[in-house]
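Engineer: below are the sequence and a predicted model for it; my questions follow.
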Amino acid sequence: MNIKQANLNDVLDVARLALVLWPHHSMHAMALKISETIQENKGAYFLALDKNETIGFAQVNLRHDYVEGTHSSPVGYLEGIFVVENYRQQGGAKQLLAACEKWAREQGCEELASDCELSSEESLNFHRCVGFEEANRIICFTKPLKGESY
């Protein structure tokens, strides 16, 4: 298995895997976002490859706003990491994470942060196993702004 930084030729491979992780997007919207991120150097995508097959990806961005539990800025932010089920437990996610960490250090970051859904035990366990420490737990709310005010 090897890791490479994605370029514009890899957009559809990244998008295909990203849609497994974030299924509420369209292929078009996902590919557009990935292309924009790569072209404007807003972040980086890394691919895990087994021979010529793309079997995983990770996305890292820079966050300049406050990131829960951090003490510096910018912060490298692991936006997502995914490995196809048949290839899990083989070190691919750790290699993808290492590429993200290296990229963040090269951008001047002193910290890497991430998040996961409270219900995602698999993601929570991964983060803990690779050295992330829990900073906080929050519950997010929304309220439509129609009708009465309270």
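Structural biologist: Received it, and whenever you're ready, just let me know what you need. Numbers count the residues shown, from 1 in each chain.
Engineer: contacts and neighbour counts: CA atoms only from here.
Structural biologist: Will do.
Engineer: host element of D13?
Structural biologist: helix 11-21 (DSSP states H and E).
Engineer: quick one, strands of this structure?
Structural biologist: 2-5, 43-50, 53-63, 75-83, 112-114 (DSSP state E).
Engineer: let me have those strands in JSON lines, extended by distance to W103.
Structural biologist: Below are the strands of the chain laid out as JSON lines (distance: least, C-alpha to C-alpha, whole Å):
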{"stretch": "strand 2-5", "distance to W103": "10"}
{"stretch": "strand 43-50", "distance to W103": "8"}
{"stretch": "strand 53-63", "distance to W103": "8"}
{"stretch": "strand 75-83", "distance to W103": "8"}
{"stretch": "strand 112-114", "distance to W103": "10"}
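Engineer: among those strands, which is nearest A15?
Structural biologist: Set against A15 and scored by C-alpha to C-alpha, the strands of the chain come closest in strand 53-63, at 9.5 Å.
Engineer: so which of the strands of the chain comes closest to L124?
Structural biologist: L124 lies closest, by C-alpha to C-alpha, to one member of these: strand 112-114, at 10.3 Å.
Engineer: so what does the closest one touch, helix or strand wise?
Structural biologist: For strand 112-114, the elements it packs on are strand 75-83, judged by 3 or more C-alpha pairs under 8 Å, 6 or more residues apart in numbering; DSSP states H and E.
Engineer: A further structure is provided below for comparison with the first:
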Amino acid sequence: MNKVPMTVVGEQRLRDELEHLKSEARPNVIAAIAEAREHGDLKENAEYHAAREQQGFIEGRIQEIEGKLSNAQVIDVTKLPKTGKVIFGVTVELINLETDEEVTYRIVGEDEADIKAGQISVTSPIARALIGKEEGEVVLVRTPGGDVEYEIGKVEHL
């Protein structure tokens, strides 16, 4: 199976969530199921069914996180060489050539992507178009809304 790139921070977030699910959420839902069982008839017990559904979500998320961590290729972006090129983990400032609007993105792993926080997935169309390019280059990004040309204004390595 292919390894999925992830930053050290992204890996720690997943490990923290996994720890929370295993140490707090799972025991809480088990207790809720036990309490709901004491209320009698399980066929018409909404609390029991809700707790069982919640347990399914928790167990599914635990499996999902464990799978992601097992396939993660954790990259410490602070130890990457500063080449001036756009690579995983860099922050890149882009200038839309049509509107002169400036945007800044950090290229991170899929699970860390948060467009509102300025973090885009390494597999996103923008990141794929930028990887390997340098400051000053013009990049054509194919988006569902049409093609957009960006100039790479600045590449910052951490």
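Structural biologist: Received, thanks. Predicted model, so just to flag it, every value in this text is computed and none were measured.
Engineer: tm score of chain vs chain?
Structural biologist: TM-score for the superposed chains, counting by TM-score structural alignment, normalised by the length of the first structure: 0.23, backed by 57 aligned residues with a C-alpha RMSD of 4.2 Å.
Engineer: one step back: check which residues of the helix holding D13 of the first structure are buried.
Structural biologist: Along helix 11-21 of the first structure, these residues count as buried under the neighbour rule (16 or more other C-alpha atoms under 10 Å): V11, L12, D13, V14, A15, L17, A18.
Engineer: leaving out chain neighbours, which residue sits closest to Y48 of the second structure?
Structural biologist: A36 (4.9 Å; C-alpha to C-alpha, 6 or more residues apart in numbering).
Engineer: can you count the residues close to the one you found?
Structural biologist: Look at A36 of the second structure: counted by other C-alpha atoms under 10 Å, it has 20 neighbours.
Engineer: can you tell me the SS state at it?
Structural biologist: When classified by DSSP: H, G, I helix; E, B strand; the rest coil, A36 of the second structure comes out as helix.
Engineer: is it true that it touches E47?
Structural biologist: Yes. In terms of C-alpha atoms under 8 Å, A36 of the second structure counts as a neighbour of E47; the distance is 5.9 Å.
Engineer: any chance of the strands of the first structure in JSON lines with mean neighbour count and distance to E122 of the first structure as columns?
Structural biologist: Below are the strands of the first structure laid out as JSON lines (neighbours: other C-alpha atoms under 10 Å; distance: least, C-alpha to C-alpha, whole Å):
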{"stretch": "strand 2-5", "mean neighbour count": "16", "distance to E122 of the first structure": "22"}
{"stretch": "strand 43-50", "mean neighbour count": "23", "distance to E122 of the first structure": "19"}
{"stretch": "strand 53-63", "mean neighbour count": "22", "distance to E122 of the first structure": "16"}
{"stretch": "strand 75-83", "mean neighbour count": "22", "distance to E122 of the first structure": "11"}
{"stretch": "strand 112-114", "mean neighbour count": "20", "distance to E122 of the first structure": "14"}
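Engineer: where's V155 of the second structure relative to T91 of the second structure, distance?
Structural biologist: As judged by C-alpha to C-alpha, to the nearest Å, V155 of the second structure and T91 of the second structure stand 6 Å apart.
Engineer: and L14 of the second structure, by the same measure?
Structural biologist: Taking C-alpha to C-alpha, one finds L14 of the second structure at 22 Å from T91 of the second structure.
Engineer: kindly report the same for E53 of the second structure.
Structural biologist: Applying C-alpha to C-alpha, the value for E53 of the second structure to T91 of the second structure is 40 Å.
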